[in-house]
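J.: Give me coordinates for this.
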Amino acid sequence: MALPLLASATAATATAAYLSARLSLPDDLLFYKITGSTLVNMLRAHRAGRTNLYYLLEERALAPATAAAPFLLFEGRTLTYAETYARVLRWGEYLRARHNVQPGEVVALDLTNSDTFVLAWFALWSLGATPAFVNYFLTGRPLVHTLKTSGARLVLVDPRVAGSLTDEVRAEVGAGVNFVVVDEGVEREVDATEPKRQGDEGRRVDSYVGMAILIYTSGTTGMPKPAVMSWLKIYMASMMAAKGTGLAKGDVFYLSMPLYHSSASCIGVGSVIFTGAAAAIGRRFSTTSFWKEIRETGATIFMYVGETCRYLTVAPPELDPVTGENLDKKHKVRVALGNGLRPDVWDKFKSRFGIDTIFEFYAATEGPVGFWNRSRNDHSKGAIGRYGVASKLFVNGRTTVVAIDPATDAPWRDPKTGLCRRSATGEAGEMLGHLDPTNIADRFQGYYGNAEATSSKILRDVFRRGDAWFRTGDIMRWEGAAEGRLYFSDRIGDTFRWKSENVSTTEVSQVVGLHPAVHEANVYGVQLPHHDGRAGCAAVALGEPVSVELLAALARHALGGLPRYAVPVFVRVQSGVGLQTTGTNKQQKHVLRDQGVDPSKTEGDQMFWLREGTYAPWGEKEWRQMEAGEIQL
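T.: As a prediction, this is how the structure comes out:
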């Protein structure tokens, strides 16, 4: 009897494992852990009148189990939860007594990454005020626009970026705005202030979708817009990271991405305070200091955005100065969490640094759309979302992918009905998020003080008259049957049309980036004289000098891995990685796109064009011939 029972048990175990994998039950479980925890925490806090996350800091600071636990680590300093709480109360009283900050008003923070950023942020919450996070890289008109649209009369400024406050900027912003440079004098004044806890009434939150923070869009194609970050979004972002990574007390989350961005602030610091873990803040991202600070702080989780992992992967290894030992895997990191890790870097990064788990996510700061993919192998490599049967049904009830009209870059509409069409599995289209047409603000709070920009993100009459959907502006596709894997294809506007075909810059970049000599590839479409559409151009950073052999190998690689219409017609060789990126390491294309392939505008970079199966030099002579109509591609 023992053998048949053992065989039956083995078969049952194998069947259960098969069904679990086939139906992606772990992905379903993770989904409901994240969403369930969000709802439970949100409802409990809101019913108790403690929606404001200041109360969570207070709870951690007063609880014996966490009061003495480290919360903020920065440049050798450590603040426990209790110490942070006391400093927040000092900052709050300073802002109230010295600058008359009142509940409900917006205060702008033009601060670089530091523990002071977090202290000022929570101090504003302690007063019931709203912080507006300013991109500290901004200068001139974008900075003026950002400060004006925030409506702030008080701006806290980091001494490191105070030089951006020129006389012209101050004059355009107006005399009614007070700029306070947070120098040593201000820090001493804060330290000398008696810590006072303000009454609960000023922190009252009427709606869980009320404004918690103003976070600005990147402004790469226009002026930055103030997106309303609601309390519910912060709860959701925090739970996503906390449950997705298994973050717990004793963990250290390393954050070198800018705190003015929702990833490092709402997802990073938010998940830390929900779990009683610690946040190790890096002043800025640097390939030379990244792993050093990871080791010094004992970080177990870190955040990446955009091309961060690529830059780490192509950087030379750090060697022990005494033993010469390679230190790539000398760390405690078990999870890398972020967005923008491309398939061509995914395995290289995991293998080189010994990272067990990648938690890739996608989120729109201002919108009701978010996805995630927790991956310990290469099965879902490059996916931004991964769901089981049950959770995919839920996700598909609140989001959808619709076919795109290549002539307008807008969702395609049936000529007869005027309605849109859902994309089939494997077909790329724009991702939309469902909105209640009678209560848009329930899921999309829009842009602060900008009804026109808010309205531009809402698409109506999509599948039936009167419905409403949020436009992400991003092209995605679903893959997989029982297991739903979601992949990012491109940004609308980056995709271009060549030879009557749509070309995804992201997908071409991924293929080009797989060549071992390519450290980075940024692909975009360029307009050419006497040609329709846009021709593909790949701006590349190479790990070896340009040679005839390398150019031929690049051409063979592209021709072998891409449809002929998608193969870059031009290659622009740049001097290093990260030359066209935002403060969060996301590639920018608009400058390169505007420069095109006119040699007088390409800043001395070497240019090549696809000719007879290889990449040949492209210069003034060839450009003049094209202008004269003598070259046709």
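
J.: Going by C-alpha atoms from here, please, whenever you check contacts or count neighbours.
T.: OK.

J.: in the stretch 201-350 of the chain, which spans are helices?
T.: Here the stretch 201-350 of the chain has its helices, by DSSP state H, counting those that start in this stretch, at 231-245, 262, 270-275, 290-297, 308-314, 343-353.

J.: Now render the ones you listed as a markdown table, adding mean neighbour count and distance to residue 478.
T.: Below are those laid out as a markdown table (neighbours: other C-alpha atoms under 10 Å; distance: least, C-alpha to C-alpha, whole Å):
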| stretch | mean neighbour count | distance to residue 478 |
| --- | --- | --- |
| helix 231-245 | 24 | 21 |
| helix 262 | 24 | 26 |
| helix 270-275 | 24 | 28 |
| helix 290-297 | 18 | 34 |
| helix 308-314 | 21 | 24 |
| helix 343-353 | 17 | 16 |
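
J.: Ok, which of those helices comes nearest residue 134?
T.: Closest to residue 134 of the helices of the stretch 201-350 of the chain is helix 262 (C-alpha to C-alpha; 11.5 Å).

J.: returning to that earlier point: could you export the helices of the stretch 201-350 of the chain as JSON lines, including distance to residue 111?
T.: As requested, these are exported to JSON lines (distance: least, C-alpha to C-alpha, whole Å):
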{"stretch": "helix 231-245", "distance to residue 111": "20"}
{"stretch": "helix 262", "distance to residue 111": "14"}
{"stretch": "helix 270-275", "distance to residue 111": "18"}
{"stretch": "helix 290-297", "distance to residue 111": "20"}
{"stretch": "helix 308-314", "distance to residue 111": "21"}
{"stretch": "helix 343-353", "distance to residue 111": "31"}
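
J.: Quick one: closest of those to residue 328.
T.: Checked against C-alpha to C-alpha, the stretch from the helices of the stretch 201-350 of the chain lying closest is helix 343-353, at 5.3 Å.

J.: And the contacts of the closest one?
T.: 309-310, 312-313, 328-329, 355-356, 378, 381-382, 510-511, 513-514 (C-alpha atoms under 8 Å, 6 or more residues apart in numbering).

J.: right, and the helices of the stretch 201-350 of the chain - which one's nearest residue 124?
T.: helix 231-245 (14.5 Å).

J.: which strands and helices sit next to the closest one?
T.: helix 25-47, helix 270-275, strand 335-339 (3 or more C-alpha pairs under 8 Å, 6 or more residues apart in numbering; DSSP states H and E).

J.: again, only this time at 10 Å
T.: helix 25-47, strand 211-216, helix 270-275, strand 335-339, strand 357-363, strand 370-375 (3 or more C-alpha pairs under 10 Å, 6 or more residues apart in numbering; DSSP states H and E).

J.: what about the closest residue to residue 544 other than its chain neighbours, neighbour count?
T.: Nearest residue to residue 544, sequence neighbours excluded (C-alpha to C-alpha, 6 or more residues apart in numbering): residue 517, at 6.4 Å. Neighbour count of residue 517, defined by other C-alpha atoms under 10 Å: 18.

J.: and for comparison, fold this next one:
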Amino acid sequence: MEQILVGAAATGLLGMYFNAKTQLSEDLRLLSATNKVSRAMANAEKLGKMSLFHVLEDNVRRTPSAPFLFYAENGHSETYQETYHNVCRMASFFVSKGVQSRDIVAVAYTNKPAFIHIWLSLNALGAVPAFVNYNLSGDPLLHCLKVSKASLFIVDDDLVHNVYPSKNKIDEMGFDTVFFDDRQLEAIGRLESKRPDCDNLKNNFATTSCIFYTSGTTGFPKPAPFALWRWYGAGIATGTYLKMTPRDRFYTCMPLYHGTGSSCFIMCIFQGACFCLGHKFSVSRFWDEVRRSKATFINYVGETLRYLMTAPPSPKDRDHLVHTAYGNGLRPDVWEAFRDRFGIANILEFYGASEAMATMLNYNRGSLGVGSIGRYGLLQRFLTRKDLLAIRVDNATEQEIRNPKTGFCEVVGTDEPGELLMRIPDPILFAGYYNNPAASKKKTIENVLKKGDLYFRSGDLMRYDSDGWWYFVDRLGDTFRWRSENVSTTEVAGALSLYPAVADVAVYGVSLPRHDGRAGCAAIVTQTDTGLDMAALACFAKHSLPKYAVPLFLRLMEELPKTENNKPVKVQLKKEGVEPGKVNQLHTIYWLKGGVTAGNEYVRFTEADWKDLESGIVKL
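T.: Take a look at the predicted model:
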């Protein structure tokens, strides 16, 4: 009997090891969730009910009195049925403005319930909202309106200060601009709740549900159509994989004009859960709003969770109902510290983009996989071996490296950085950029593994290990070359962020006279009222990083330029470099004088030092 028990225990342990190694159970769970998407889309298209409005209607039929929308700013709440009537009234307003199926309507709106009403009502009519970044004004705003090809512009009254200075130019472009102030919203609220004529929309999986804009860090934002199949995938597959139920409540304060925040709403409407909306991210208000929302899920982007960690510890840190944090851009050094402090069991880190063909997921519940943006187990790796891969690229030119004999791309091996590619099985699935075929073409690459194949270029350097874990290395173009070595800005920033006096950091390469490649520069924000010991920081950097990756320069700043999703914007920093006359006089530049070996502390970098580099007196 004892031998049987020992044998059973050994078999059980072996099975656990096999499952942990192959991730078979996770692969099967993900496949099951993905298959649900295919069935749901086929059924919706067959019934002529393929729209987000029809998904809302299905919920109203099943659970009309279930909570659907909670606005943490003022406690406003709506059931599925109440939202349905608000959407129908909003649709009546758009009908009165002449909106028809396939029309595009530009929308600049902050996080408010009306954002959801506008989106669903336009989809009910077969129309498409183009969600403009509400922080934009002037030329970037005018550009977004022009390329949208819309004629109606809906504006949150809180944004008058951004829009009104350009109002005359917007009028000249032929736009009918409607400001949604209290008076306008009250008038819409008095309209009849009449069901829109939405049964002959002729939608299919590739129909555009909305248009997002890229962040515009390297130029004006580009409009990226978001097809219904993407939302069905997020709402059904990701929601199911996250184990969401109608009892869950999902809180986000990330802007809804971006896909990450909107995906939280999508999961709620497909899973019959409650969507809890914060107006704007605030460290001081975040947990109070989460508690007020009774949220079980929270959403993060970029540095959001690190900012929450900067708040002083509180006895209320674990006073919440949250069991899962969902988002992207979580730094490895914050990952477990955040989980331990706030007692959140699950972290779902994902990787995706508005133009991408797929989403990678890492449903993390322990130390295994911390820092990874997704994992493909043994089964998934076999099934997607041609769908998801990384290829060798030239970091200087950002072009692919092809085999001189075959002409095809060279796929990287394990633990080797390469640009992530996603196969485009059918061109209809890749929407690219709206009305911009040239920019769309730049995001694709042909003849990767065989003649005639087509892939989406992510522009991101990734690596994967032998167990199928994928890790973000750097943005292509951010990685720079110094002393014949490739330097990952992400890895350098991660190392420097562990230094106690560093509150925020962004790393980039700068050009120097009479030197090949780019030297590393770290823009640093220090902790409040904390001085920076330049000798200690230099010692820390040298012990934490390979010699070639130690930043030669520091730029001290009060605040880093960020996108609205808390991601560093480095374009201007790279452009200015370290030349004293080009850098903002409020920012002090320091350097390891004479190079990493010679310099034992960071000292002020002066005009005279720059001239020594120009003349060739100093070589690094």
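
J.: Provide the TM-score value for the superposition.
T.: Here the TM-score for the pair of chains, by TM-score structural alignment, normalised by the length of the second structure, is 0.95; 612 aligned residues with a C-alpha RMSD of 1.7 Å.

J.: Redo the helices and strands packed on helix 231-245 of the first structure as JSON lines? Include distance to residue 180 of the first structure.
T.: Shown next, in JSON lines, are those (distance: least, C-alpha to C-alpha, whole Å):
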{"stretch": "helix 25-47", "distance to residue 180 of the first structure": "34"}
{"stretch": "strand 211-216", "distance to residue 180 of the first structure": "19"}
{"stretch": "helix 270-275", "distance to residue 180 of the first structure": "26"}
{"stretch": "strand 335-339", "distance to residue 180 of the first structure": "33"}
{"stretch": "strand 357-363", "distance to residue 180 of the first structure": "33"}
{"stretch": "strand 370-375", "distance to residue 180 of the first structure": "36"}
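
J.: Figure out which of these is closest to residue 115 of the first structure.
T.: helix 270-275 (14.0 Å).

J.: Which stretch of the second structure is that closest one matched to in the alignment?
T.: Using TM-score structural alignment, the residues of the second structure aligned to helix 270-275 of the first structure are 266-271.

J.: Map residue 582 of the first structure across to the second structure for me.
T.: Alignment note (TM-score structural alignment): residue 582 of the first structure maps to residue 563 of the second structure.

J.: Could you find the closest non-adjacent residue to its match?
T.: For residue 563 of the second structure, the closest residue by C-alpha to C-alpha, 6+ apart turns out to be residue 569, at 6.5 Å.

J.: Equivalent analysis for residue 29 of the second structure, please.
T.: Spatial nearest neighbour of residue 29 of the second structure, chain neighbours left out: residue 241 (7.0 Å); criterion: C-alpha to C-alpha, 6+ apart.

J.: now swap in residue 447 of the second structure and tell me
T.: Distances taken as C-alpha to C-alpha, 6+ apart put residue 453 closest to residue 447 of the second structure, at 5.2 Å, once the chain neighbours are dropped.

J.: Now do the contacts for that neighbour.
T.: Residues near residue 453 of the second structure by C-alpha atoms under 10 Å, 6 or more residues apart in numbering: 423, 424, 425, 426, 445, 446, 447.

J.: ok, now how distant is the aligned residue in the first structure for it from residue 460 of the first structure?
T.: Aligning on TM-score structural alignment places residue 453 of the second structure opposite residue 467 in the first structure. Residue 467 of the first structure sits 6 Å away from residue 460 of the first structure, going by C-alpha to C-alpha, to the nearest Å.

J.: And residue 476 of the first structure, by the same measure?
T.: 20 Å.

J.: quick one, what contacts residue 397 of the second structure?
T.: Counted by C-alpha under 10 Å, 6+ apart, residue 397 of the second structure has contacts 476, 477.

J.: Secondary structure class of residue 490 of the second structure, three-state.
T.: State at residue 490 of the second structure, reduced to three classes by DSSP: H, G, I helix; E, B strand; the rest coil: helix.

J.: before we move on, back to that, farthest pair in the contacts of helix 343-353 of the first structure?
T.: 329 and 511 (27.3 Å).

J.: Residue 488 of the second structure against residue 475, yeah?
T.: Yes: between residue 488 of the second structure and residue 475 a contact is recorded at 8.7 Å, counting by C-alpha atoms under 10 Å.

J.: between the two, which one's more packed in?
T.: Set side by side, residue 488 of the second structure and residue 475 show more neighbours around residue 488, with 23 against 16, by other C-alpha under 10 Å.

J.: which ones are touching the aligned partner of that one in the first structure?
T.: Aligned against the first structure by TM-score structural alignment, residue 488 of the second structure finds its counterpart in residue 504. Shown in contact with residue 504 of the first structure (C-alpha under 10 Å, 6+ apart): 428, 475, 489-492, 494-497, 523-525, 536, 566.

J.: Looking at these, which one is closest to residue 131 of the first structure?
T.: For the contacts of residue 504 of the first structure, the nearest to residue 131 of the first structure is residue 491 (29.1 Å; C-alpha to C-alpha).

J.: what lines up against that closest one once you look at the second structure?
T.: So, by TM-score structural alignment, residue 491 of the first structure is matched to residue 475.

J.: burial of the residue lying closest to that match once chain neighbours are set aside, as a residue count?
T.: Residue nearest to residue 475 of the second structure in three dimensions, not counting chain neighbours: residue 460, with 4.6 Å by C-alpha to C-alpha, 6+ apart. Neighbours of residue 460 of the second structure under the rule other C-alpha under 10 Å: 19.

J.: Could you confirm residue 460 of the second structure falls within a helix?
T.: No: Residue 460 of the second structure: not assigned to a helix; according to three-state DSSP it is strand.

J.: That one touches residue 470, doesn't it?
T.: No: in this structure residue 460 of the second structure lies outside contact range of residue 470 using C-alpha under 10 Å: 11.9 Å.

J.: export the contacts of residue 453 of the second structure to TSV and tack on neighbour count and secondary structure?
T.: Converted to TSV, those look like this (neighbours: other C-alpha atoms under 10 Å; DSSP: H, G, I helix; E, B strand; the rest coil):
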residue	neighbour count	secondary structure
423	23	strand
424	20	coil
425	13	coil
426	9	coil
445	19	strand
446	16	strand
447	14	coil
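
J.: Which of those remain contacts when I look at the first structure?
T.: Counting by both residues aligned by TM-score structural alignment, their matches' C-alpha atoms under 10 Å, the members of the contacts of residue 453 of the second structure that carry over to the first structure are 423, 424, 425, 445, 446, 447.

J.: ok, the last one to residue 241 of the second structure distance?
T.: In this structure, residue 447 of the second structure and residue 241 of the second structure are separated by 33 Å, where distance is defined by C-alpha to C-alpha.

J.: Find the residue closest to residue 542 of the first structure in space, skipping its chain neighbours.
T.: Residue 542 of the first structure's closest residue in space is residue 518 (C-alpha to C-alpha, 6+ apart), at 4.8 Å.
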